[in-house]
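**Q** heads up, no residue letters with this:
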């Protein structure tokens, strides 16, 4: 049995991992799917001070109070970029492996918002100002994003639209603070919306991808949508199960 902690990215709660978690549990694993503060069933707890440190604490507390050890810590998108490396940096003795879902770790001192292009950053800031009460980033137009990119049923899209929540904006603007402790933890990257060749090219050219240089990490290809837990849950669960071996 392997212990997994599956951490969702922007706008999603633990509910997004439902099918992946069920598959892994059916294989005999222990699976935890926390909803970070301000998302999912904890949406009512969102506030202007809900930031990256809040989300790091969410996961640290889960590991501490559930007394989890040898954890395979899985982070999708934002959670992969800043949350799970921060957790592993603070309790590396509890983490057996990091798995980044269509994501990679940002360097110390960089915020998730800084990772986006200036145009996207400006558009997001405007959305926060006009539609997010100055403190939340509204969910994107899911059907538009999924059109031609994802093999999702209408029921799955309805669920995505119904359950996604605004993202507390301070989680995106808080710089990540890291030592090198997390770098000693083995890591796997599941690549969905880009290829390994693209990653290598970006790593050589963009400082934000400095941790993707070299050969001290492994990868698996799962071509498709940026949200594989929703459109390819069985395939993603199989990859995660293989980590346990």
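**A** In hand now; what should we look at? Since the structure is predicted, the reported quantities are computational estimates derived from the model, not experimental observations. Residues are numbered from 1 along each chain as shown.
**Q** switch to C-alpha atoms for all contacts and neighbour counts from now on
**A** Will do.
**Q** residue boundaries of the strands in the chain?
**A** Remark: strands assigned in the chain by DSSP state E are 3-7, 30-32, 71-76, 95-101, 136-137, 167-168, 187-191, 218-221.
**Q** Packing partners of the first one?
**A** With contacts taken as 3 or more C-alpha pairs under 8 Å, 6 or more residues apart in numbering; DSSP states H and E, strand 3-7 sits against strand 30-32, strand 71-76.
**Q** Of the ones you listed, which stretch is the most buried?
**A** Scoring these by mean neighbour count under mean count of other C-alpha atoms under 10 Å gives strand 71-76 as the most buried, with a mean of 24.
**Q** Other residues contacting that one?
**A** Contact with strand 71-76 is made by 2-9, 80-81, 83-84, 94-103, 227, as judged by C-alpha atoms under 8 Å, 6 or more residues apart in numbering.
**Q** ok, structure two:
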């Protein structure tokens, strides 16, 4: 039996992991799908003050108050890029492995927003200003993103109904890392690229943590949100991550 903490990326809450959670629990694992502050059922706590540090503290408090050890921390997108690494960096003694779902760890001092090209950063900042009261990023047009994707219409409807604006300070706060997390083994779930491409990215300073013997990669060709398109296969990958 393995203990998993599942953390979604932008706009989503713990509800996004439901099919994956059910599949892992059916295998006898303990699973904690986490809604970060201001997201999912905790949307009422959103505000301009909610930044990356708040989200990292969400994870740390879960580990502490549930007295978890040997945890597999799973982060999708933003949660993998900065949240799980920062949490593991502060409590490495409680974490057994890190799983990055269609993402990779950003280095110390880099924010999630810096992952985008400058023109895209400017466009997003304008969107936050004009349509997010200056502090939140509205959810994307899910119907457009899902066009051409093998995705049940009810899932798209759920995404539209349950996704919430992302507090923008979570994206602009630089991640603070000491390097303690780097000792931990890692699994990369690759949805939009191959293992060869992932390892090649390590040549760029932004992606230097994609290299090393700590990594094992699993290719899952699908949409950026595999918990909706291929939840059973994603659960199988996570099951292997917990037993290998």
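**A** Looks like it came in fine. Treat the numbers as computed from the prediction; the structure is a model and nothing was measured.
**Q** For the two chains, what TM-score is obtained?
**A** Taking TM-score structural alignment, normalised by the length of the second structure as the basis, the two superposed chains have a TM-score of 0.98; 243 aligned residues with a C-alpha RMSD of 0.9 Å.
**Q** Make a markdown table out of the strands of the first structure and add distance to residue 60 of the first structure.
**A** A markdown table is the format used below for the strands of the first structure (distance: least, C-alpha to C-alpha, whole Å):
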| stretch | distance to residue 60 of the first structure |
| --- | --- |
| strand 3-7 | 11 |
| strand 30-32 | 13 |
| strand 71-76 | 11 |
| strand 95-101 | 11 |
| strand 136-137 | 24 |
| strand 167-168 | 19 |
| strand 187-191 | 19 |
| strand 218-221 | 25 |
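**Q** among the ones you listed, which is nearest residue 111 of the first structure?
**A** Closest approach to residue 111 of the first structure among those (C-alpha to C-alpha): strand 167-168, 13.7 Å.
**Q** ok, and the closest non-adjacent residue to the residue nearest the centre of the first structure?
**A** When C-alpha atoms, centre = their mean is applied to the first structure, the residue found nearest the centroid is residue 76 (2.3 Å). Distances taken as C-alpha to C-alpha, 6 or more residues apart in numbering put residue 101 closest to residue 76 of the first structure, at 4.6 Å, once the chain neighbours are dropped.
**Q** Could you pull out the helices in the second structure for me?
**A** 18-26, 52-65, 78, 84-90, 118-131, 142-145, 153-162, 169-172, 195-201, 226-229, 231-243 (DSSP state H).
**Q** quick one: the fifth one to the first structure mean distance?
**A** I take that to be helix 118-131 of the second structure. Comparing helix 118-131 of the second structure with its match in the first structure after superposition yields a mean distance of 0.8 Å (mean C-alpha distance after the TM-score superposition for the first structure).
**Q** The residue of the second structure positioned farthest from its centre and residue 124 of the second structure, how far apart?
**A** Centroid-distance maximum for the second structure: residue 130 at 26.1 Å, with C-alpha atoms, centre = their mean. Using C-alpha to C-alpha, to the nearest Å, one gets 10 Å for the distance from residue 130 of the second structure to residue 124 of the second structure.
**Q** I'd like to know how far the residue nearest to the centre of the first structure sits from residue 108 of the first structure.
**A** 19 Å.
**Q** Spit out the contact partners of the aligned residue in the first structure for residue 2 of the second structure.
**A** The alignment partner of residue 2 of the second structure in the first structure, by TM-score structural alignment, is residue 2. Contact analysis of residue 2 of the first structure by C-alpha under 8 Å, 6+ apart lists 29-30, 70-72, 244.
**Q** And the residues you listed, which two are furthest apart?
**A** 29 and 70 (12.4 Å).
**Q** Who has more neighbours out of those two?
**A** More crowded of residue 29 of the first structure and residue 70, by other C-alpha atoms under 10 Å: residue 29, with 17 against 14.
**Q** Contacts only, for the more buried one.
**A** The contact partners of residue 29 of the first structure, by C-alpha under 8 Å, 6+ apart, come to 1-4.
**Q** Mind putting those into TSV with distance to residue 180 of the first structure?
**A** TSV is the format used below for the contacts of residue 29 of the first structure (distance: C-alpha to C-alpha, whole Å):
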residue	distance to residue 180 of the first structure
1	29
2	25
3	24
4	23
